[in-house]
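A.B. asks: build me a model:
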Amino acid sequence: MGLHLPKTARRLGVVALLGFSLLMLAGCSQETQDQASRFAMPADSPATIQGQHIADLWKWSWVAALATGIVVWGLIFFVVWRYRRRSDDEIPVQTRYNLPLEIFYTIAPIIMVVVLFQHTVLAQNAVLKLEDNPDHVVKVVGQQWTWTFNYMDEDVADGQVVYSAGTARDIPTLVLVEGQTVEFQLSSPDVIHSFWIPAFLMKMDVVPGRNNRFQVTPNQIGEFKGKCTELCGVYHSRMLFNVEVVSQADFDQYLRDQIAKGYVSDEPLLGGDDATTLTGLSDSEGGSE
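C.D. replies: So this is what the prediction gives:
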């Protein structure tokens, strides 16, 4: 015989379970609650116009998954309750198959996958779309183990290329202009790296012998973090960089300051023989010239 609890005891059990659940939710930190409201997206994202497409795809995918989960869990709990074994120990009616239900269980997932695939392709096309004449072009070089940023075709350099390069001691800074489209042209002289700015919600591999590129339009002034997300060697963890999104006037001043410091070249620095430092080879000296 099964164990039959009085209705009052069952109700008390439900109330206790709900109270415990609320207590656990209340124990979550503010940071955790904020992250849940963003569906685990970075706090400062999307920091580009293109990133909004990725944010929307991520958010609505979660909404669809949660809705599907609620329906499935609801059906499971309904069946468990509705067809539970009764006190008279009679076995519930056994159904070998239900053709309409099985057809639905086959068609519904296919429709869901097709819809998700369609929205994924639309978002991918939006973030990979290239304008013919972007406002700025930055040649990004990922090399073991730092980054070099070459600012191409800027008027203040008199035909020369202004650049910013990192060392074992110094993390390089990438400076961009708010509201203006920049094209990143990615290259590597050694191994595969991956260029990622989390707040932009977009990353792309940096592959030797292949010039990948994508464009973004920053939509908020601020400071952000960037990193390599491809395990590229023993000092992979040092492949960090900072990102500053500034006004046009501040960007022009930044370029002038780089020129005054001597960070200009007749040609873009592409790593390999052009690299000024091989970071990580000498921690005490900050690299080897």
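
A.B. asks: from here on, contacts and neighbour counts on C-alpha atoms
C.D. replies: OK.

A.B. asks: just checking, next helix/strand downstream of the longest helix seen in the chain?
C.D. replies: If you go by DSSP state H, the chain has its longest helix at helix 51-82. Following helix 51-82 in sequence order, the next helix or strand is helix 99-128 (DSSP states H and E).

A.B. asks: so residue 211 is in contact with residue 185, correct?
C.D. replies: Yes: using C-alpha atoms under 8 Å as the test, residue 211 is close enough to residue 185 to be in contact (6.4 Å).

A.B. asks: report the buried residues of the longest helix of the chain.
C.D. replies: For helix 51-82, the neighbour count (16 or more other C-alpha atoms under 10 Å) marks 51-55, 57-59 as buried.

A.B. asks: closest to residue 67 among those?
C.D. replies: In terms of C-alpha to C-alpha, no member of those lies closer to residue 67 than residue 59, at 12.4 Å.

A.B. asks: with adjacent residues omitted, what lies nearest to the closest one?
C.D. replies: residue 39 (6.6 Å; C-alpha to C-alpha, 6 or more residues apart in numbering).

A.B. asks: to compare against the first, here's another:
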Amino acid sequence: MRHNRRLRWAAVPIAAVLSLVLAGCTQAQLNGFLPGFVEGEAPVTNHTERVSGLWVTSWIVLLIVGIITWGLTIWAVIAYRRRKGQTGLPVQMRYNMPIEIFYTVVPLILVLGFFAFTARDQAIIEERFAADEVDVQVEVIAKQWAWDFNYVKEDVYSPGIQAQLDEEGPAGSIVESELPTLVLPVGANVEIELQSRDVIHSFWVVDFLYKKDMFPGKTNYMSIVPEREGTYAGKCAELCGEYHSLMLFNVEVVSQSEYEQYIDSLRDLGQEGQLSAEYDRNQNLPGTGEPELQEEQAE
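C.D. replies: Coordinates of the predicted model:
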């Protein structure tokens, strides 16, 4: 009875401290210090909070498991240490069924839980908009070592070049104004088609908390709703050759009116139409004429 009373008295200050700590957490801390969050503002995309929630929940669970594991390890080291005057080996036990069941079942539950929540969130994030729900359709084409952007519905394009080093700035700095820039309207349903002209690349906008690989001959998709205006850094996240580190771009989320002005500016530059696959380096992919050549040789 006295033992339970002590536990209650110990739990009160612990709970109070935890409440104060959690109440004082900033937006960044509550979201695991991940990018894409600003105090008092909306997340960058409609998926940002979901990714953050999966991440924070996972490390909290693993932190609890770690504390329990280290606590039991330290307790065993102290409780079963060799005492003064003891000699020989301690009593050996071959097995303990309750403990063995515990450390088999608990990790299994954790693995299944992580798998289930990850699969659930990934299915939601990967779900594409219906064709009639898409407001903006952009074809992003990766190439060594830059990016091309086709705005499909508007029938205009924006070609990109590799990041240029700023000779007048600090060592390693780049000319930001010359980076390829993908412009998106805030609040719009955006479908991004991802393709590659040469090798495997990966489309990664850091603040989106999500990236996706780009394979030659295959189209991948991302469906997002940008929810906060701003400029967000992007890069290739798959080692793709000598100048991989300079394969950079920006994403600018702007108002609808600013987006329409940007599209008009591309038309004024004469960049109407779409950049096609004729610029792809891989011209021997299936369906490009090789089977016909084989048939001619057979004849």
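
A.B. asks: TM-score for these two?
C.D. replies: The TM-score (TM-score structural alignment, normalised by the length of the first structure) is 0.75; 235 aligned residues with a C-alpha RMSD of 2.3 Å.

A.B. asks: re earlier: post-alignment, the longest helix of the first structure versus the second structure, mean distance?
C.D. replies: Helix 51-82 of the first structure differs from its equivalent in the second structure by a mean of 1.0 Å after superposition (mean C-alpha distance after the TM-score superposition for the first structure).

A.B. asks: which residues of the second structure does that helix align to?
C.D. replies: Mapped onto the second structure using TM-score structural alignment, helix 51-82 of the first structure spans residues 48-79.

A.B. asks: check contacts around the residue positioned nearest the centre of the first structure.
C.D. replies: Centroid check for the first structure by C-alpha atoms, centre = their mean gives residue 201 as the closest residue, at 3.9 Å. With contacts defined as C-alpha atoms under 8 Å, 6 or more residues apart in numbering, residue 201 of the first structure is in contact with 45-46, 51, 54-55.

A.B. asks: make it 10 Å
C.D. replies: Contacts of residue 201 of the first structure were listed using C-alpha atoms under 10 Å, 6 or more residues apart in numbering, and they are 41-42, 45-48, 50-55, 127.

A.B. asks: show me where the first structure has strands.
C.D. replies: Applying DSSP state E to the first structure gives strands spanning 136-143, 146-152, 161-165, 173-177, 182-187, 193-197, 202-206, 212-216, 222-228, 240-246, 264-265.

A.B. asks: in the second structure, what range does the second one match?
C.D. replies: Right, the one you point to is strand 146-152 of the first structure. Mapping strand 146-152 of the first structure onto the second structure (TM-score structural alignment) gives residues 146-152.

A.B. asks: buried residues, that stretch. List them.
C.D. replies: 146-151.

A.B. asks: same question for stretch 203-213 of the first structure.
C.D. replies: Buried-residue list, stretch 203-213 of the first structure, by 16+ other C-alpha under 10 Å: 203-208, 213.

A.B. asks: between those, which is closest to residue 74 of the first structure?
C.D. replies: Distance to residue 74 of the first structure, by C-alpha to C-alpha, is smallest for residue 203 among those, at 38.0 Å.

A.B. asks: I'd say the closest one and residue 54 touch.
C.D. replies: No: Residue 203 of the first structure lies out of contact with residue 54 (C-alpha atoms under 10 Å); the separation is 11.4 Å.

A.B. asks: make a markdown table out of the buried residues of helix 51-82 of the first structure and add distance to residue 82 of the first structure.
C.D. replies: Shown next, in a markdown table, are the buried residues of helix 51-82 of the first structure (distance: C-alpha to C-alpha, whole Å):
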| residue | distance to residue 82 of the first structure |
| --- | --- |
| 51 | 46 |
| 52 | 44 |
| 53 | 43 |
| 54 | 42 |
| 55 | 40 |
| 57 | 37 |
| 58 | 36 |
| 59 | 34 |
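
A.B. asks: give the residue farthest from the middle of the second structure.
C.D. replies: Distance from the C-alpha centroid of the second structure peaks at residue 85, with 57.7 Å (C-alpha atoms, centre = their mean).

A.B. asks: do you know how far that one is from residue 125 of the second structure?
C.D. replies: In this view, residue 85 of the second structure and residue 125 of the second structure are 63 Å apart by C-alpha to C-alpha, to the nearest Å.

A.B. asks: trace residue 222 of the first structure over to the second structure, please.
C.D. replies: By TM-score structural alignment, residue 222 of the first structure lines up with residue 230.

A.B. asks: might one say that that match is in contact with residue 252?
C.D. replies: Yes: assessed by C-alpha under 10 Å, residue 230 of the second structure is found in contact with residue 252 at 5.8 Å.

A.B. asks: neighbours of residue 131 of the first structure, how many?
C.D. replies: Neighbours of residue 131 of the first structure under the rule other C-alpha atoms under 10 Å: 12.

A.B. asks: do the same with residue 135 of the second structure
C.D. replies: When neighbours are defined as other C-alpha under 10 Å, residue 135 of the second structure has 15 of them.

A.B. asks: grab the nearest non-local neighbour of it.
C.D. replies: Nearest to residue 135 of the second structure is residue 189, by C-alpha to C-alpha, 6+ apart, at 5.1 Å.

A.B. asks: report the separation between the one you found and residue 222 of the second structure.
C.D. replies: Residue 189 of the second structure sits at a distance of 11 Å from residue 222 of the second structure (criterion: C-alpha to C-alpha).

A.B. asks: please apply the same query to residue 50 of the second structure.
C.D. replies: Per C-alpha to C-alpha, residue 50 of the second structure is found 15 Å from residue 222 of the second structure.

A.B. asks: likewise for residue 159 of the second structure?
C.D. replies: From residue 159 of the second structure to residue 222 of the second structure the distance is 20 Å (C-alpha to C-alpha).

A.B. asks: over to residue 29 of the second structure?
C.D. replies: Distance from residue 29 of the second structure to residue 222 of the second structure, by C-alpha to C-alpha: 27 Å.

A.B. asks: thinking again about what came up before, residues near the match of residue 222 of the first structure, how many?
C.D. replies: 13.

A.B. asks: same deal with residue 272 of the second structure?
C.D. replies: 18.

A.B. asks: what's the match for it in the first structure?
C.D. replies: Match for residue 272 of the second structure (TM-score structural alignment): residue 264.

A.B. asks: shared neighbours, residue 230 and residue 252 of the second structure?
C.D. replies: With C-alpha under 10 Å, 6+ apart, residue 230 of the second structure and residue 252 have common neighbours residue 186.

A.B. asks: mind listing what residue 11 of the second structure touches?
C.D. replies: Residue 11 of the second structure sits next to 5, 17 when contact means C-alpha under 10 Å, 6+ apart.

A.B. asks: grab the nearest non-local neighbour of residue 222 of the second structure.
C.D. replies: residue 192 (5.1 Å).

A.B. asks: what do we get in the first structure for residue 261 of the second structure?
C.D. replies: That one, residue 261 of the second structure, aligns with residue 253 by TM-score structural alignment.
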